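>>> Pasting the sequence and the predicted model now:
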Amino acid sequence: MPRVDIPGSKSLTARALFLAAAADGVTTLRRPLRSDDTEGFAEGLVRLGYRVGRTPDAWQVDGRPQGPAVREADVYCRDGATTARFLPTLVAAGHGTYRFDASPQMRRRPLLPLTRALRDLGVDLRHEEAEGHHPLTVEAAGVEGGDVVLDAGQSSQYLTALLLLGPLTRTGLRITVTDLVSAPYVEITLAMMRAFGVEVGREGDTYVVPPGGYRATTYAIEPDASTASYFFAAAAVTPGAEVTVPGLGEGALQGDLGFVDVLRRMGAQVTVGADRTTVRGTGELRGLTVNMRDVSDTMPTLAAIAPYASGPVRIEDVANTRVKECDRLEACASNLRRLGVDVATGPDWIEIRPGAAPEGAEITTYGDHRVVMSFAVTGLRTPGISFDDPGCVRKTFPGFHEAFAELRKDIVG
């Protein structure tokens, strides 16, 4: 029975770095993810004057509740959405002039709901080129706090950024949310804030965040559930194959572990234990209609195995996947068509209609790590699949191809 050790969660690592930087004291992060995104976040903190000590198994961050140690900095956020959204929010609580820029891919991704909310809170923030996009400059002078209204219908990261900021304001925040996607990610944020000493209240659609700051701690990062989805899917499409991921079980924070419930509905055998999850392929993969609003990062994983289902697979309520690293909904559709699969799409849905066996082809990755990792699973059953940019997996899992090759050897031969 292959056991797959998945790297630490990107979502948890990014949140933990923000919390550690904001906390009073020295925080130790155990088993953080080391990837292009998280290294970029850590380097951004260093540019802002925070001390970040990095060893293979742990990172230590000297927190500064008062904000960055430097009064001026230029930070490059690479491709990282959490870096590009969280760091400008973090520095708003400090004092100084801070400029942020990002890769062309990240420059295309939207920021406006977050930056509009920050301006409503009195933050002096200027977009240098396209409104609502990087590059931007923050003239920080601390944040008083108060009431703010936020539309988080494109990304839950907007709400997470404001929640994380709340304890650093002078009077706290009341955040009223008009729309929210990927709600389980917000639950991750609230649980992690609790671990750093802050309890967020809830009054209907309003989150009540008290002032007072964070306390430093030692925090262990659990494996990345989105990354685990590729290995679980590999078992589901391979009759008799079984994959166990330790560290992800009943107490896991990440909502994306819910992807295994989709596999169960399709016919896979799933066992979720206290500290591990196992998926076994039964030789059956049924079609289904599924709402993936709350687990949308795993939409490409499901789309990539859908051609092997016995009936159509329709994935609904995933409009936000169009504003990720690429338009993931159309990326999946165009690549599946390239493999000879019948696909239809709408504004917020995709339907894959299995027919003849897919044919091998080069996958256009659009520089998106999740496109590569998803279609690697397709390649378990369809020979001849290659990628125009296989290296873009370094964003979240630099060793993915080696780990997946080992799994292929174990379950396929």
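Sure thing, it's come through.
>>> Please count neighbours and contacts with C-alpha atoms only from this point.
OK.
>>> Assign the nearest residue to residue 212 once chain neighbours are set aside to helix, strand or coil.
Using CA to CA, 6 or more residues apart in numbering and skipping the chain neighbours, the partner closest in space to residue 212 is residue 167 (5.4 Å). Under the three-state scheme (DSSP: H, G, I helix; E, B strand; the rest coil), residue 167 adopts helix.
>>> putting a second one here so we can go through both:
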Amino acid sequence: MPAVDIPGSKSITARALFLAAAADGVSTLRRPLRSDDTEGFAEGLTRLGYRVGRTPEAWQVDGRPQGPALAEADVYCRDGATTARFLPVLAAAGHGTYRFDASPQMRRRPLGPLTRALRDLGVDLRHEEAEGHHPLTVRAAGVEGGEVVLDAGQSSQYLTALLLLGPLTRTGLRIRVTDLVSAPYVEITLAMMRAFGVEVVRDGDVYDVPPGGYRATTYPIEPDASTASYFFAAAAVTPGREVTVPGLGTGALQGDLRFVEVLRRMGAEVEIAADRTTVRGTGVLRGLTVNMRDISDTMPTLAAIAPLASGPVRIEDVANTRVKECDRLQACADNLRRLGVPVATGPDWIEIRPGTPEPGTGIKTFGDHRIVMSFAVTGLRTPGLSYDDPGCVRKTFPGFHEAFARLSQVS
């Protein structure tokens, strides 16, 4: 039973870095993800004047409830959406002038609903070029608090950022949400805030966040469930293959572990224990229709194995995948067509019919780590696939290709 060591969760590592920086005292984050995104987040904290000590097994952060140590800073957020969306919010709670910029890829990704909400709370925030996009400057003077209305229909990260801000405001925050995508990621945020000493009260679409700050703690980072999806899918498409991921079980915070339930519906055997999850390939892979609004980061994983199913695979309610690192829905469709697979798409859906992918095809990655890792699973059954930018996996899993090769060798 091959056990795969999956790196720490990107989503949890980013939230933990914010919470540790905002907490009163020194926090220790155990087994954080070390990747381009999370290193960029830690570097951003350092640029703002926070002390971040890094060893291979743990990161230590000296929290500053009063905000950044420096009165002026210039922060480059690289490709990281959590970095680009969370750090300006953290800076807004302090006092000073802070400029944020990001890669061309991240500059294209929307920020508008979050910056509108911050302005509604009195934050002096200015976009330098395109409204609702990086680069931007925050002239921070603390945040009073109050009530704000937020549309989180493009990204749950907007809501997470405001929830994280709430305890740093002077009077607390009431957030009224008009639309929400990827809701399980918000549950991660609420659980982690609880671990750092803050209880958010939710009443339907309204979140009440008390003032008073966070307390420092030692926080273990669980393995990344989105990354685990490629290894679970590898088991599902290969008769007799079995993959176990320790550290992801019934108590896991991440909603993307629900991807294994999709594999179960398709015919794989799935066992979820308290501290691990195992998927076994049975030789059966059925088509299905599935709503992936809440687990949309695993949409490319399913799309990449869909041609190998016995019937059509239709993935619905994934419009938000069009505003990720690339237009993921279109990227999957384009690559599947390059492989000779019949595909139809709509604004928020993709339908993939069974087909035999053509060997030796070049996959266009669009610089997106999830496109590479997803089609690596297709490559288990289709010889000779190549990628125009295989190295973009460094965003979340620098050692992915080596780890995936080891899985192939033991199966």
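Good, I have the coordinates. Computed from a prediction, not measured in an experiment: that's the story for all the values here.
>>> TM-score for the pair, please.
TM-score for the superposed chains, counting by TM-score structural alignment, normalised by the length of the second structure: 1.00, backed by 411 aligned residues with a CA RMSD of 0.5 Å.
>>> hmm, back to that, so what's the residue nearest to residue 212 of the first structure up against?
With contacts defined as CA atoms under 8 Å, 6 or more residues apart in numbering, residue 167 of the first structure is in contact with 173, 198, 209-214.
>>> Nearest to residue 289 of the first structure among those?
Nearest to residue 289 of the first structure among the contacts of residue 167 of the first structure: residue 209, at 37.3 Å, using CA to CA.
>>> thinking that closest one is in contact with residue 173, fair?
Yes: here residue 209 of the first structure reaches residue 173: they are 5.1 Å apart, a contact under CA atoms under 8 Å.
>>> Would you mind listing the residues touching both of the two?
Common neighbours of residue 209 of the first structure and residue 173 are listed as 163, 166-167 (criterion: CA under 8 Å, 6+ apart).
>>> Closest to residue 270 of the first structure out of the residues you listed?
Using CA to CA, those come closest to residue 270 of the first structure at residue 163, 34.2 Å.
>>> Distance to residue 257 of the first structure for the shared contacts of residue 209 and residue 173 of the first structure - can I get that in a markdown table?
Formatted as a markdown table, those follow (distance: CA to CA, whole Å):
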| residue | distance to residue 257 of the first structure |
| --- | --- |
| 163 | 23 |
| 166 | 28 |
| 167 | 29 |
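>>> so which of those comes closest to residue 322 of the first structure?
Closest approach between these and residue 322 of the first structure, by CA to CA: residue 163, at 24.6 Å.
>>> list the contacts for the closest one?
Going by CA under 8 Å, 6+ apart, residue 163 of the first structure touches 173, 175, 189, 209.
>>> And it? What does it align with in the second structure?
Taking TM-score structural alignment, residue 163 of the first structure has residue 163 as its aligned residue in the second structure.
>>> The helix or strand its match falls within against the first structure, how far on average?
Using DSSP states H and E, residue 163 of the second structure falls within helix 157-165. Helix 157-165 of the second structure differs from its equivalent in the first structure by a mean of 0.1 Å after superposition (mean CA distance after the TM-score superposition for the first structure).
>>> who's in contact with residue 239 of the first structure?
For residue 239 of the first structure, the contacting residues are 280-284, by CA under 8 Å, 6+ apart.
>>> In ChimeraX, select just the buried ones from the residues you listed.
In ChimeraX, this line selects whichever of these come out buried by 16 or more other CA atoms under 10 Å:
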select :280,281,282,284
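>>> Next, format the contacts of residue 239 of the first structure as TSV and append distance to residue 23 of the first structure and secondary structure.
TSV is the format used below for the contacts of residue 239 of the first structure (distance: CA to CA, whole Å; DSSP: H, G, I helix; E, B strand; the rest coil):
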residue	distance to residue 23 of the first structure	secondary structure
280	42	strand
281	45	coil
282	48	coil
283	50	coil
284	49	coil
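>>> In TSV: the contacts of residue 239 of the first structure, plus distance to residue 235 of the first structure.
TSV is the format used below for those (distance: CA to CA, whole Å):
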residue	distance to residue 235 of the first structure
280	6
281	5
282	9
283	10
284	11
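>>> Closest to residue 366 of the first structure out of the contacts of residue 239 of the first structure?
So of the contacts of residue 239 of the first structure, ranked by how close each gets to residue 366 of the first structure (CA to CA), first place is residue 281, at 30.2 Å.
>>> distance of the closest one from residue 327 of the first structure?
Going from residue 281 of the first structure to residue 327 of the first structure by CA to CA, to the nearest Å gives 30 Å.
>>> quick one on the thing from earlier: go through the contacts of residue 163 of the first structure and flag which are in strands.
Under the assignment DSSP state E, the contacts of residue 163 of the first structure contribute 173, 175, 209 to strands.
>>> can you redo those residues as JSON lines with neighbour count and distance to residue 338 of the first structure?
As requested, these are exported to JSON lines (neighbours: other CA atoms under 10 Å; distance: CA to CA, whole Å):
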{"residue": "173", "neighbour count": "27", "distance to residue 338 of the first structure": "49"}
{"residue": "175", "neighbour count": "23", "distance to residue 338 of the first structure": "44"}
{"residue": "209", "neighbour count": "26", "distance to residue 338 of the first structure": "48"}
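>>> Using JSON lines, please lay out the residues you listed together with distance to residue 389 of the first structure.
Converted to JSON lines, these look like this (distance: CA to CA, whole Å):
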{"residue": "173", "distance to residue 389 of the first structure": "43"}
{"residue": "175", "distance to residue 389 of the first structure": "40"}
{"residue": "209", "distance to residue 389 of the first structure": "42"}
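>>> Can you tell me which of those is closest to residue 81 of the first structure?
Closest to residue 81 of the first structure out of these is residue 175 (21.1 Å), distances taken as CA to CA.
>>> tell me the contacts of residue 360 of the second structure?
Residue 360 of the second structure is in contact with 382-386, counting by CA under 8 Å, 6+ apart.
>>> of the residues you listed, buried ones?
382, 385-386.
>>> quick one: which of the residues you listed is nearest residue 376 of the second structure?
Comparing these against residue 376 of the second structure with CA to CA picks out residue 385 as the nearest, at 8.0 Å.
>>> Would you agree the closest one is in contact with residue 363?
Yes: contact between residue 385 of the second structure and residue 363 holds when scored by CA under 8 Å: they sit 6.9 Å apart.
>>> just checking, residue 291 of the first structure touches residue 315?
Yes: if you go by CA under 8 Å, residue 291 of the first structure and residue 315 touch, sitting 6.0 Å apart.
>>> of these two, who's got more company?
Between residue 291 of the first structure and residue 315, counting by other CA atoms under 10 Å, residue 315 is the more crowded of the two (24 against 15).
>>> Can you classify the more buried one as helix, strand or coil?
When classified by three-state DSSP, residue 315 of the first structure comes out as strand.
>>> contacting residues around it?
Residue 315 of the first structure makes contact with 289-292, 299, 349-351 under the criterion CA under 8 Å, 6+ apart.
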